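**Q** can't give you the sequence, but here's the structure:
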């Protein structure tokens, strides 16, 4: 694609043939200027993209790399680039560490340590607060170019947020009260944060719709009707709001965190006849694009777009909508802001109205208030430099949230849903929102001026005073009815239901005998499966035949039929119990995988080390299992792959031992190897590392062990020998490992040459010893048969010559 003289290569998720074509023909140096791709393709095709030295890398939605340990963040750091640019609407979502992660990506040399970054901006007292603020501004100013939508697009219509509060239906009150009664001790006296979080989640489900609990929806048969609306306060409010929005030609985005709630909303929209689209975490890429295109096309009849807050709140342009309904609020206000910006963005022609639904006198009120306060504090980090570390909601805050409004819930069982007109509800919501905004403005001003009391909590709620604390035990008067989770039945068949109901009046079938079930036997538990199956089959066969005999006996008065099978004998029962005990029934798949990984790491013979990796298993248990594994590993389904992996690991261990022996042999030739050791480089010395560095490396590997590259790197950094050697101190662990492998090859080659010279010397010494006459016996060296023959021939010639002379 040509864009003003630039050749842009658009490389998104494509089929394999197209990918191959792009990779081989288009993605070639000199054939393109700009490559536009997705995060998924950047990860998938990293080996291809890493071949280039990129002038610029520009990442949109850059908060996706806020976690430096994520796969995407690690992949992005692999690319060789001259310049880096991050574009994001939320540089700070949760805490200061995420801001460091982005800065570390931009300049890893400067922002190398998260701990140092935290120390820079740590507020220890009021005296150094102003200094910290100035320091923050100094650090961020060169790297942060902040632009608001109002700065870029002067004609962008405003955004107006209104909190619409609504009461609870009778069914909601019943479930809300029951949820509090279930964990009464935790709510009244406090408990673990995990349990409180679970209670908070269940209460929020109840605020959204009671049909999220299984058994709450009337049925079977499950039919859509007015009960879907009247049993939830928010649905009543939505049912009043949507006709008014439809009348004025608005188009609506509805966000919720719960995908099962989107199922209920989908049923409601079909019941009312509204056309809609939907995106959640299970929506595929093609369906997602098709839904967005269908909603945004000119003259589209789609009125509502259902989206899950997390899946649909990023990277989507839905500026054709002008109303955003947040059916429930996220703990993190930045997520809700991202959701609102799907409509309030450049290209929007109308004023955007945001309606945030809130169930009155419930946990939701405090969740929204906390979110507003968190948003105000987050803004101070970028705008004012305030660096109050944002923590997750703690146990005390959760307890206050759960308790809030409980007295109102228990005091009345009746519905508190208002019958007021929607205009009146919106007017009340605007007044409540203005009041909350004023409260937040004062909170922000106090935070900027550092007026906050040292002992005050950031999220300080009105009802956390001890004098206002009430005892829920005194309020509770009814028995607990446990609400189970709701599972949506999407494919319910009414005809099938009535068919089953008609059959219920039929005469009951005779009760089947209780068949003993064979326990689930896995291959890695090493049971004698064949023999156990035979015993169980025999037992079942006898029971079934006995049952058939009893049936015949009850219905027809005939002679007792002969039973074909025999029951298990006492010896067989004992054998069955013994076979069940011989297997490793307590070993789970997780235990087996841990055992295999430990065998790869330490070798099959190091039982003690293997046992140290196994949780909940004694050394004797592991030794017994290892013995059986060695004998019967071929019974495993995938034993070829498992044994190959173990042997590969054992080969690594063996190779490591060889390396350590080779280095030890080299060092033994010197009295002080740290100073005297020489390395025979031959022709491959290289120019980057000097001999002192190599000597230190070999000696440290001998001391630390081969493979401990982090410790080796730390040794170089702390050693006074290399205090000013920037090159060595800046090497990565991978580079040190490569250099070390090169040195080990040289050491092994030198050891081979030494061994060869020693063998040759021993051989020459032995040969010389054989040639020299022995001092003790004075014996002549033995003659070879050829020498003896020559000597005899000479003697005979001498004898013949002497005879001739005599004649």
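**A** Sure thing, it's come through. The structure displayed is predicted, hence computed values, not measured ones.

**Q** all contacts plus neighbour counts: C-alpha atoms, from now on.
**A** Will do.

**Q** now do the helix or strand hosting residue 554: which elements does it pack against?
**A** In this structure, residue 554 is located in helix 529-555 according to DSSP states H and E. Packing contacts for helix 529-555, counted by 3 or more C-alpha pairs under 8 Å, 6 or more residues apart in numbering; DSSP states H and E, involve helix 570-582.

**Q** which is the next helix or strand following the helix it packs on?
**A** helix 589-602.

**Q** buried residues, that following helix. List them.
**A** 591, 594-602 (16 or more other C-alpha atoms under 10 Å).

**Q** tell me which other helices or strands it touches.
**A** Partner elements for helix 589-602 (3+ C-alpha pairs under 8 Å, 6+ apart): helix 607-613, helix 639-667.

**Q** got the buried residues for the helix holding residue 554?
**A** Residues 532, 535-536, 539-546 are the ones in helix 529-555 that count as buried (16+ other C-alpha under 10 Å).

**Q** about what we covered before: which of the helices and strands packed on helix 589-602 sits closest to residue 623?
**A** Among the helices and strands packed on helix 589-602, helix 607-613 comes nearest to residue 623, with 6.2 Å by C-alpha to C-alpha.

**Q** any idea how far residue 700 is from the residue nearest to the spatial centre of the chain?
**A** Computing the C-alpha centroid of the chain and ranking residues by C-alpha atoms, centre = their mean puts residue 70 first, at 8.2 Å. In this view, residue 70 and residue 700 are 32 Å apart by C-alpha to C-alpha, to the nearest Å.

**Q** same deal with residue 426?
**A** Using C-alpha to C-alpha, residue 426 is found at 73 Å from residue 700.

**Q** the helix holding residue 554: how far from the chain's middle?
**A** Here helix 529-555 is found 49 Å from its chain centre; the criterion is C-alpha atoms, centre = their mean, to the nearest Å.

**Q** any chance of the buried residues of helix 589-602 in a markdown table, with distance to residue 641 too?
**A** Formatted as a markdown table, these follow (distance: C-alpha to C-alpha, whole Å):
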| residue | distance to residue 641 |
| --- | --- |
| 591 | 18 |
| 594 | 16 |
| 595 | 15 |
| 596 | 11 |
| 597 | 13 |
| 598 | 15 |
| 599 | 14 |
| 600 | 12 |
| 601 | 16 |
| 602 | 18 |
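
**Q** take a look at this one as well, against the first:
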């Protein structure tokens, strides 16, 4: 086996690690001699230029990036000719392409004799039957493969199999055998109504799977950044009042507003314009070249922009938007990995300010159900990729069937769903501390990953906005706080410098 999966969490420097590994393969190799000579980097369209920029940043003139950032046939042909040609003083060349461009020109790429392929945001290859996944698998000459993804599991274990089968073909067997041996028992063991025997078998199979995969996978979570980066806080707020509060209390802070829908971005853009807040916008209408330039402009402290309107589909992956230290998820995504990817745009290496991340959810609506579904999916991902310990099986199948029931009277359906006994007041401060201590003890004993593993169960549960650790609420009107904010989940344990995530 020559492949590997780099599954570090978002913002932990997968790009830098990949570039360092690539340069080692191109120069010193494993035995003091170059191990590869014709590398290919594949990535989403929005990241093609960024990869060229990162190669220049870290390697300077040591390599020659050949960036295919234009899908027109004449440009692609010219780029391929440049990659094949001798020159540049014998410096190694690195071919950088988007997944769609590679799929369209795969036949010609196959003939280049590439000997290593590195796939960024490898969850784009989660469907083993998709044309792009099969196209990458067809790179027979590139036996050395590195697949990078902070979210190698987004929905189910078949996606994990697809990614791993590209990196290490045959390691996990075919999909049918994998489902029978691993996915089926693991999923049944995680059901709310699973028998003790099913739970035990599921944990055993999960441990076997991770023992096998960990030989070829490196996974570290964002907890390693807690000593180096400012604390990250997630809260539910009312957007307009929040932005006014930020402007009043922290006028130098910048905000990223993320939505899955361009129509919503239109509304948010109009709101910013009505208040005179300078705003930039990055969505699918921006060309690949424009996207990186726009991000660089927004990141500049000298630029007056206060808000970046960001389409999660166009810019929610891979971009470094550390010029902002506040991010608002205006609407939730059914796929938790998409929201996690969006969050990681601001809370990552290079950030110098404390980061605040907010989700806006309508209490008792389908938006809360989406959040609950996210928690169920994240539990599976954490169980397999992050830890093999016993998981809290928070939602049963019947509870998931209630997705479309609306409760206009509840202040927070999620708080009821997790069956938490706290009242959401400062009087429950001790119970918040106890949850954090219990999670930390479990992590110390190797039985879990602390409050991060427990999800919202280990966060502070607040029925009053003023109890939030975010001082911005002091600048928000009493009318908004008392009439429109019914509940807040915060991953900050009140009164402590330690944070739960």
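**A** Happy to help now that I have it. Because the structure is a prediction, the values reported are computed rather than measured.

**Q** picking that back up, give the aligned range of the helix holding residue 554 of the first structure in the second structure.
**A** Under the alignment (TM-score structural alignment), helix 529-555 of the first structure falls on nothing in the second structure.

**Q** with stretch 95-106 of the first structure instead?
**A** For stretch 95-106 of the first structure, the aligned range in the second structure is residues 156-167, judged by TM-score structural alignment.

**Q** what's in contact with the matching stretch?
**A** Residues from elsewhere that reach stretch 156-167 of the second structure (C-alpha atoms under 8 Å, 6 or more residues apart in numbering): 2-5, 122-123, 125-128, 133, 136-137, 145-147, 152-153, 171-172, 175, 178-179, 183, 377, 380.

**Q** ok, now with 7 Å
**A** 3-5, 122, 125-128, 137, 145-147, 152-153, 171-172, 183 (C-alpha atoms under 7 Å, 6 or more residues apart in numbering).

**Q** quick one, which of those are buried?
**A** With burial judged by 16+ other C-alpha under 10 Å, the buried subset of those is 3-5, 122, 125-128, 137, 145-147, 152-153, 172, 183.

**Q** from those residues, which land in helices?
**A** residue 137 (DSSP state H).

**Q** okay, and which of the buried ones among the contacts of stretch 156-167 of the second structure map to strands?
**A** Those of these mapping onto strands are 4-5, 145-147, per DSSP state E.

**Q** check which helices and strands the longest helix that the second structure contains is in contact with.
**A** As assigned by DSSP H, the longest helix anywhere in the second structure is helix 196-213. Applying 3 or more C-alpha pairs under 7 Å, 6 or more residues apart in numbering; DSSP states H and E, we find helix 196-213 of the second structure packed against helix 184-190.

**Q** buried sites along the helix it packs on?
**A** Quick answer for helix 184-190 of the second structure (16+ other C-alpha under 10 Å): 185-190.

**Q** can you check which part of the second structure the one helix or strand residue 737 of the first structure maps to sits on?
**A** Residue 737 of the first structure is part of helix 733-771 when elements are defined by DSSP H and E. Counting by TM-score structural alignment, helix 733-771 of the first structure falls onto no part of the second structure.

**Q** please give the centre-to-centre distance between that helix and its chain.
**A** 49 Å.

**Q** try stretch 352-368 of the first structure
**A** 31 Å.

**Q** kindly report the same for stretch 320-340 of the first structure.
**A** Using C-alpha atoms, centre = their mean, the offset of stretch 320-340 of the first structure from its chain centre is 25 Å.

**Q** now do the same end-to-end measure for it.
**A** End-to-end span of stretch 320-340 of the first structure (C-alpha to C-alpha): 13 Å.

**Q** read off where that stretch ends up in the second structure.
**A** Using TM-score structural alignment, stretch 320-340 of the first structure lines up with residues 323-343 of the second structure.

**Q** does residue 371 of the second structure count as helix, strand or coil?
**A** With DSSP: H, G, I helix; E, B strand; the rest coil as the basis, residue 371 of the second structure sits in helix.

**Q** residue contacts, it?
**A** Residue 371 of the second structure neighbours (C-alpha under 7 Å, 6+ apart): residue 332.

**Q** how many neighbours does residue 79 of the second structure have?
**A** Residue 79 of the second structure is flanked by 19 other residues according to other C-alpha atoms under 10 Å.

**Q** what sits closest to the aligned partner of it in the first structure if chain neighbours are left out?
**A** Mapped onto the first structure by TM-score structural alignment, residue 79 of the second structure lines up with residue 22. Take residue 22 of the first structure and drop its neighbours on the chain: the residue closest to it by C-alpha to C-alpha, 6 or more residues apart in numbering is residue 11, 7.9 Å away.

**Q** try residue 662 of the first structure
**A** Here the residue nearest residue 662 of the first structure, using C-alpha to C-alpha, 6+ apart, is residue 748, at 6.1 Å.

**Q** distance check, the one you found against residue 666 of the first structure.
**A** The gap separating residue 748 of the first structure from residue 666 of the first structure is 9 Å, by C-alpha to C-alpha.

**Q** just checking, residue 250 of the first structure touches residue 322?
**A** Yes: the pair residue 250 of the first structure / residue 322 is scored as a contact, 6.2 Å apart, by C-alpha atoms under 7 Å.
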